[in-house]
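Colleague: Below are the sequence and a predicted model for it; my questions follow.
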Amino acid sequence: MKVLLLGPQGCGKGTIGQMLSEKIGVPLVSVGGLLRSLNPESSYYKTVKDQMEKGVLVDNQLVGMIIKQELDDPKYAKGYIFDGWARQMSDLNIFDPGFDFVVVFEMLRETSIKRISGRRLCEVDGKTYNVNTLPKEELAKCPGKLIQREDDTEEAVKKRLEIYYTKTMEVVNYFDKQGKTIHINAEPLPEAIFADLIKKLEK
């Protein structure tokens, strides 16, 4: 099974994607994760890093190449769940495996901004914390300093949202016409979102 996840920043695609991965037994491919884990010795490392820090989409030809290299791994033989691809129609000209389902997460822009701009990484254990939603006791569990990724600032988030509501919505409309989309309200807690998704997948 090949599933594509689409939705604005902060909608929980990664969390729900991991839950779905465990449920149906195929790997989750986080394109953002692939890009962030690039070897610094790679010839395109600097280009990718610079574009991500500016809050713009990384060159899709470059991302397509990285994705194709990743999918050569036999672990993807039974399918995969994609998070972070097909953000614009031109992406599908580079890589379109023929997705069985396209899950579209929907939420308010204000919620996206609040969730992402409040996100921090613990510099010691790498765990993610949200200063806007977690109590101080939880934030204190980080054994080091909480840092904000450059592409998580409010300004960078707004730029990425603008891209989503223009270019990515064209992709959503494209898959809507094919009858492949499942629209999900991403405002509730992850457990409720996942239950709604499974219910709709089983129809």
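Modeller: Cool, got the structure.
Colleague: okay, CA-based contacts and neighbour counts for the rest of this
Modeller: Fine.
Colleague: Tell me where this structure has helices.
Modeller: Counting by DSSP state H, the chain has helices at residues 13-24, 31-36, 45-53, 60-70, 89-94, 109-117, 136-139, 154-163, 169-178, 190-201.
Colleague: Can you tell me the closest non-neighbouring residue to residue 55?
Modeller: Spatial nearest neighbour of residue 55, excluding adjacent residues (Cα to Cα, 6 or more residues apart in numbering): residue 156 at 4.7 Å.
Colleague: got another, please set it beside the one above:
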Amino acid sequence: MVSQNRRYIFLGPQGSGKGTQAKMLADMLGLPHISTGDIFRAAVDQNTILGHHIATGLSSGKLISDEDTNSLMADRLAAQDAKNGFILDGYPRTMAQLEFLEQLAPPTKIFFLDLSDNEAVKRLVGRLVCSGCENVFHLAHKRPKIKGVCDNCGGELAQRDDDVETAIRERLRLYHKETEPLISFYEKDGRLIRVDGRPDIKTVHKVVSEVLQL
């Protein structure tokens, strides 16, 4: 049984910093940071039929099916390290996923990092991701000490194939269509916390920490 009082979700458009904030909170609380992106990439690496479906969706900028996403998420939340709670990053994305999670392990609080589409595009087109630890850098705002090399593990930094403007705009369009009803759902029942996604990382983290009285 997953602990009921430490189930937190970070939602927001691509580029809002939800992954960074989720990881910071997970490290602070000693809980697993569970990202749909990490789960998808792990499935792709396994080279299964499901992995091929996911690879096709990721390369075209489309959302992965609810059935596939829910199946992978159920397996992940059943792991021993998630028994005392978890920090979800980017899940659920649709009402079908929300309903699945409500039955599986209802979240305690949902942090929505609000960011405009133009700001999201600006952030993402300059993003560099480590091939080793997946630490994120930015050409304008967070440059690595050595060009092309991760400060954390020494891995190679590169731009993701789906971090070009056309793919980003399509992902944002799908995000608004599929995800905004979730915001309304969680807001109505009082679990949603709106956080301005524009400030720097430390400022946003401080807001999240204050909400949880940490």
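Modeller: Sure thing, it's come through. What you see is a predicted model; the values in this text were computed from it and never measured.
Colleague: follow-up on the earlier one: report the contact partners of the residue nearest to residue 55 of the first structure.
Modeller: By Cα atoms under 8 Å, 6 or more residues apart in numbering, residue 156 of the first structure lies in contact with 53-55, 150.
Colleague: which of those line up with contacts in the second structure?
Modeller: Contacts conserved in the second structure for those, using both residues aligned by TM-score structural alignment, their matches' Cα atoms under 8 Å: 54-55.
Colleague: Mind telling me what residue 104 of the first structure corresponds to in the second structure?
Modeller: Counting by TM-score structural alignment, residue 104 of the first structure lines up with residue 112 in the second structure.
Colleague: just residue 186 of the first structure next, same as before
Modeller: Under TM-score structural alignment, residue 186 of the first structure pairs with residue 197 in the second structure.
Colleague: And residue 69 of the first structure, by the same measure?
Modeller: Matched to the second structure by TM-score structural alignment, residue 69 of the first structure sits across from residue 75.
Colleague: From residue 160 of the second structure, how far off is that match?
Modeller: To residue 160 of the second structure, residue 75 of the second structure is 26 Å away according to Cα to Cα, to the nearest Å.
Colleague: neighbour-wise, which of those two wins?
Modeller: Neighbour totals were compared for residue 75 of the second structure and residue 160, and residue 160 leads with 15 against 9 (other Cα atoms under 10 Å).
Colleague: and the residue mapped onto that one from the first structure, what does it touch?
Modeller: Residue 160 of the second structure maps onto residue 149 in the first structure, with residues paired by TM-score structural alignment. The neighbours of residue 149 of the first structure, taking Cα under 8 Å, 6+ apart as the test, are 120-121.
Colleague: Which positions within stretch 163-177 of the first structure qualify as buried?
Modeller: Of the residues in stretch 163-177 of the first structure, 163-164, 167-172, 175 count as buried by neighbour count, 16 or more other Cα atoms under 10 Å.
Colleague: What is the corresponding segment of the second structure for it?
Modeller: Mapped onto the second structure using TM-score structural alignment, stretch 163-177 of the first structure spans residues 174-188.
Colleague: on average, how far is that stretch from the matching bit in the first structure?
Modeller: Compared with the first structure after fitting, stretch 174-188 of the second structure deviates on average by 1.0 Å (mean Cα distance after the TM-score superposition for the first structure).
Colleague: Turn the helices of the first structure into a markdown table, columns for distance to residue 7 of the first structure.
Modeller: Formatted as a markdown table, the helices of the first structure follow (distance: least, Cα to Cα, whole Å):
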| stretch | distance to residue 7 of the first structure |
| --- | --- |
| helix 13-24 | 7 |
| helix 31-36 | 14 |
| helix 45-53 | 18 |
| helix 60-70 | 18 |
| helix 89-94 | 15 |
| helix 109-117 | 10 |
| helix 136-139 | 27 |
| helix 154-163 | 10 |
| helix 169-178 | 9 |
| helix 190-201 | 13 |
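Colleague: To residue 1 of the first structure, which of those helices lies closest?
Modeller: Nearest to residue 1 of the first structure, of all the helices of the first structure, is helix 13-24, at 8.6 Å by Cα to Cα.
Colleague: From the contact counts, what lies against that closest one?
Modeller: Secondary-structure packing of helix 13-24 of the first structure (3 or more Cα pairs under 8 Å, 6 or more residues apart in numbering; DSSP states H and E): strand 2-6, strand 28-30, strand 80-83, helix 190-201.
Colleague: corresponding residues in the second structure for that helix?
Modeller: Mapped onto the second structure using TM-score structural alignment, helix 13-24 of the first structure spans residues 18-29.
Colleague: Flag every buried residue along the matching stretch.
Modeller: For stretch 18-29 of the second structure, by 16+ other Cα under 10 Å, it's 18-26.
Colleague: so which pair among those is furthest apart in space?
Modeller: Farthest-apart pair in the buried residues of stretch 18-29 of the second structure is 18 and 26; separation 11.9 Å (Cα to Cα).
Colleague: ok, now how distant is the residue of the second structure most remote from its centre from residue 154 of the second structure?
Modeller: No residue in the second structure sits farther from the centre than residue 146, which is 26.6 Å out by Cα atoms, centre = their mean. For residue 146 of the second structure, the distance to residue 154 of the second structure (Cα to Cα) stands at 9 Å.
Colleague: and what of residue 116 of the second structure?
Modeller: Residue 116 of the second structure is 33 Å from residue 154 of the second structure, by Cα to Cα.
Colleague: Residue 21 of the second structure too?
Modeller: In terms of Cα to Cα, residue 21 of the second structure sits 22 Å off from residue 154 of the second structure.
Colleague: Map residue 53 of the second structure onto the first structure.
Modeller: Aligned partner of residue 53 of the second structure by TM-score structural alignment: residue 47.
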